[in-house]
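Chemist: Make a model of this:
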Amino acid sequence: MKIDLTGRTALVTGATGELGRVMALTLAGCGADLALHYRSNESKAAELTAAVEALGRRAVAVQADVTKQDSVLGMKKEIADRLGAVDIVVANAVVQYQWTSVLEQAPEDYASQFESCVMQSVYLAKAFIPDMIAKKHGRFIGINTECSMQNFPTQSAYVAGKRGMDGVYRVLAKEVGEHQITVNQVAPGWTISERDRENGTERSEAYESAVPLKRRGTDQEIANVVAFLASGLSSFITGAYIPVSGGNVMPSI
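Modeler: Below is the predicted model of the structure:
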């Protein structure tokens, strides 16, 4: 048994980010062709495109503002023209901002999180799910966060956006399931990325002490779950919020 995405085309938004790069390369390593979305880092997108092509897969870098419907539709057209229909969507992009208390957080930060978590997902669904319905197959995967279950101080804008996103995914899973399209969320914990390895910041005793597995997860461990959900091995899983956090958060029944 192995993850085989041969013949599939995947879109990863925020593909030039720390997690996005690893997810894209992992999907390519499983045989998928890649549409690599970026907002502004064109040079990093070009490097990633070359890395995917070096794995023997087709790849295109596509620029878009995923908080704007017209931009997402333009991205969809460019991908269709260059790669064909998308089988797998990974909604990973999110606006970055400075976290602070509810009383001090700027109102526009809440708006940015709503736009990049909720509306990105809505626009991606409107753009790409109709082709999945036509093929009676599709994988729609959102990157959520363990913070959605933690609700710690200073997380309010991020949590608000991600919890809103969660609602969209749960409803969407019920709406498109009859077409054999699965809709799921991966919720990373505080993850070790390439930046941590370069800066020597992989360890945090305070955080690790609360994690049952007593360590932080890695970007590759997140990407592995995304690849599983993108594959036929996950064909009867939909509507799920799956923490990849070493047990740091545990959804209850």
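Chemist: only C-alpha atoms for contact and neighbour calcs from this point on.
Modeler: Fine.
Chemist: Contacts only, for the residue nearest to the spatial centre of the chain.
Modeler: Nearest to the mean C-alpha position of the chain, counting by C-alpha atoms, centre = their mean, stands N92 at 2.9 Å. Applying C-alpha atoms under 8 Å, 6 or more residues apart in numbering, we find N92 in contact with V12, T13, G14, A15, G20, G142, I143.
Chemist: To compare against the first, here's the next sequence to fold:
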Amino acid sequence: MRIDLSGKVALITGATGELGRVIARSLAECGADIALHYHSNEAKAAELKSTIEALGRRAVAIKADVTKQDSIAALKQSVESSLGHVDIVVANAVVQYKWTSVLEQPAEDYASQFESCVMQSVHLAKAFIPSMIEKKSGRFIGINTECAMQNFPTQSAYVAGKRGMDGIYRVLAKEVGEHQITVNQVAPGWTISERERTNGLDESANYIKNVPLKRRGTDQEIANAVAFLASDLASFITGAYIPVSGGNVMPTI
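Modeler: All right, here's what the predicted structure looks like:
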């Protein structure tokens, strides 16, 4: 048994980010052709495109603003003209900002999180799910966060956006399930990425003391969960919020 995405086309938003690039490479290693969305880092997108093509897969890098419906529509047209029908959507992009208390957080940060978490997902669904319905097959995967369950101080804007996103995914899963389209979320914990491997790990003792597995997860471990959900091995899983956090957060029944 193995994860086989041969013949599939996957779109990853925020593909040039620390996690996005590992997800993109991993899905390509499983056999998928990859559409790489980026917002501004054209050089990294070109580098990642070359990496994926070196794996023997087709790839295209496309700039877009995921918070704008017309930009997502143009993205769809570009992807389909280059690679064809999109079978797998991974909504990974999110606006970055400085975290502070509710009383001090600028109002525009709440708006940016709503736009990049909730509305990105809505725009992607409107653009790509209709063709999945026609094919009676598809995978729609969102990158959420353990923070949505933690609700710690200074997390408010991020949590608000991601909890809103959670509602969209749960409803969407019920709306499109009859077409054999699965809709799921992967919720990473505090993840070790290439940046930290290069620059050194942040102090994490206070974090890992509460993690049952007593360590931080890696970007590859997050990508592994995404690859599983994108595959036929996960064909009967939908509407799930799956923490990949070493047990740091545990949804209850």
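Chemist: picking that back up, which one of the contacts of N92 of the first structure has the most neighbours?
Modeler: In terms of neighbours by other C-alpha atoms under 10 Å, these top out with A15 at 31 neighbours.
Chemist: in the stretch 151-253 of the first structure, which spans are strands?
Modeler: Here the stretch 151-253 of the first structure has its strands, by DSSP state E, counting those that start in this stretch, at 181-188, 191-192, 217-218, 241-244.
Chemist: Once aligned, what mean separation remains between the second one and the second structure?
Modeler: Spelled out, it's strand 191-192 of the first structure. Mean deviation of strand 191-192 of the first structure relative to the second structure after superposition (mean C-alpha distance after the TM-score superposition for the first structure): 0.1 Å.
Chemist: With the longest one instead?
Modeler: In the superposition with the second structure, the aligned residues lie an average of 0.1 Å away from strand 181-188 of the first structure, counting by mean C-alpha distance after the TM-score superposition for the first structure.
Chemist: Report the buried residues of that strand.
Modeler: Under the neighbour-count criterion of 16 or more other C-alpha atoms under 10 Å, strand 181-188 of the first structure has I181, T182, V183, N184, Q185, V186, A187, P188 buried.
Chemist: and if you look at stretch 53-66 of the second structure?
Modeler: R57, R58, A59, V60, A61, I62, K63, A64, D65, V66.
Chemist: again with stretch 43-56 of the second structure
Modeler: Buried-residue list, stretch 43-56 of the second structure, by 16+ other C-alpha under 10 Å: K44, A45, A46, L48, K49, S50, T51, I52.
Chemist: Equivalent analysis for stretch 188-197 of the second structure, please.
Modeler: P188, G189, W190, T191, I192, S193.
Chemist: Nearest to L213 of the second structure among the residues you listed?
Modeler: When these are ranked by distance to L213 of the second structure (C-alpha to C-alpha), G189 comes first, at 11.9 Å.
Chemist: OK, contacts around the corresponding residue of the first structure for the closest one?
Modeler: Aligning on TM-score structural alignment places G189 of the second structure opposite G189 in the first structure. Contact analysis of G189 of the first structure by C-alpha under 8 Å, 6+ apart lists T145, E146, C147, R216, G217, P243, V244, S245, G246, N248.
Chemist: Please apply the same query to R163 of the second structure.
Modeler: Here R163 of the second structure is in contact with A148 (C-alpha under 8 Å, 6+ apart).
Chemist: Aligned to it, what sits in the first structure?
Modeler: In the first structure, R163 of the second structure lands on R163 (TM-score structural alignment).
Chemist: what about its match, distance to A157 of the first structure?
Modeler: Distance from R163 of the first structure to A157 of the first structure, counting by C-alpha to C-alpha, to the nearest Å: 10 Å.
Chemist: list the residues that contact both of these two?
Modeler: By C-alpha under 8 Å, 6+ apart, no residue touches both R163 of the first structure and A157.
Chemist: can you pull out the strands in the stretch 1-150 of the second structure?
Modeler: Under DSSP E, counting those that start in this stretch, the stretch 1-150 of the second structure gives strands at 9-12, 33-38, 59-63, 88-91, 138-143.
Chemist: Let me have those in TSV, adding distance to A223 of the second structure as columns.
Modeler: Formatted as TSV, the strands of the stretch 1-150 of the second structure follow (distance: least, C-alpha to C-alpha, whole Å):
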stretch	distance to A223 of the second structure
strand 9-12	11
strand 33-38	14
strand 59-63	18
strand 88-91	11
strand 138-143	10
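Chemist: residue boundaries of the helices in the stretch 51-200 of the second structure?
Modeler: 69-82, 107-113, 120-135, 147-150, 156-176, 194-199 (DSSP state H, counting those that start in this stretch).
Chemist: Tell me which of these sits most buried.
Modeler: For the helices of the stretch 51-200 of the second structure, the largest average neighbour count (mean count of other C-alpha atoms under 10 Å) is found in helix 156-176, namely a mean of 20.
Chemist: What's the match for A148 of the second structure in the first structure?
Modeler: Per TM-score structural alignment, A148 of the second structure is aligned with S148.
Chemist: tell me the contacts of that match?
Modeler: Contacts of S148 of the first structure (C-alpha under 8 Å, 6+ apart): V159, A160, K162, R163.
Chemist: Out of the strands of the stretch 151-253 of the first structure, which is closest to E198 of the first structure?
Modeler: When the strands of the stretch 151-253 of the first structure are compared (using C-alpha to C-alpha), the closest one is strand 191-192, at 10.6 Å.
Chemist: Can you say which of the strands of the stretch 1-150 of the second structure is nearest to S81 of the second structure?
Modeler: Between the strands of the stretch 1-150 of the second structure, strand 59-63 lies closest to S81 of the second structure; by C-alpha to C-alpha that is 10.3 Å.
Chemist: Touching the closest one from outside, list them.
Modeler: 33-40, 42, 45-46, 49, 52-53, 75, 78-79, 82-83.
Chemist: run the last query once more with 10 Å
Modeler: The contact list for strand 59-63 of the second structure (C-alpha atoms under 10 Å, 6 or more residues apart in numbering) reads 9-11, 13-16, 24, 28, 32-42, 44-53, 71-72, 74-76, 78-79, 82-83.
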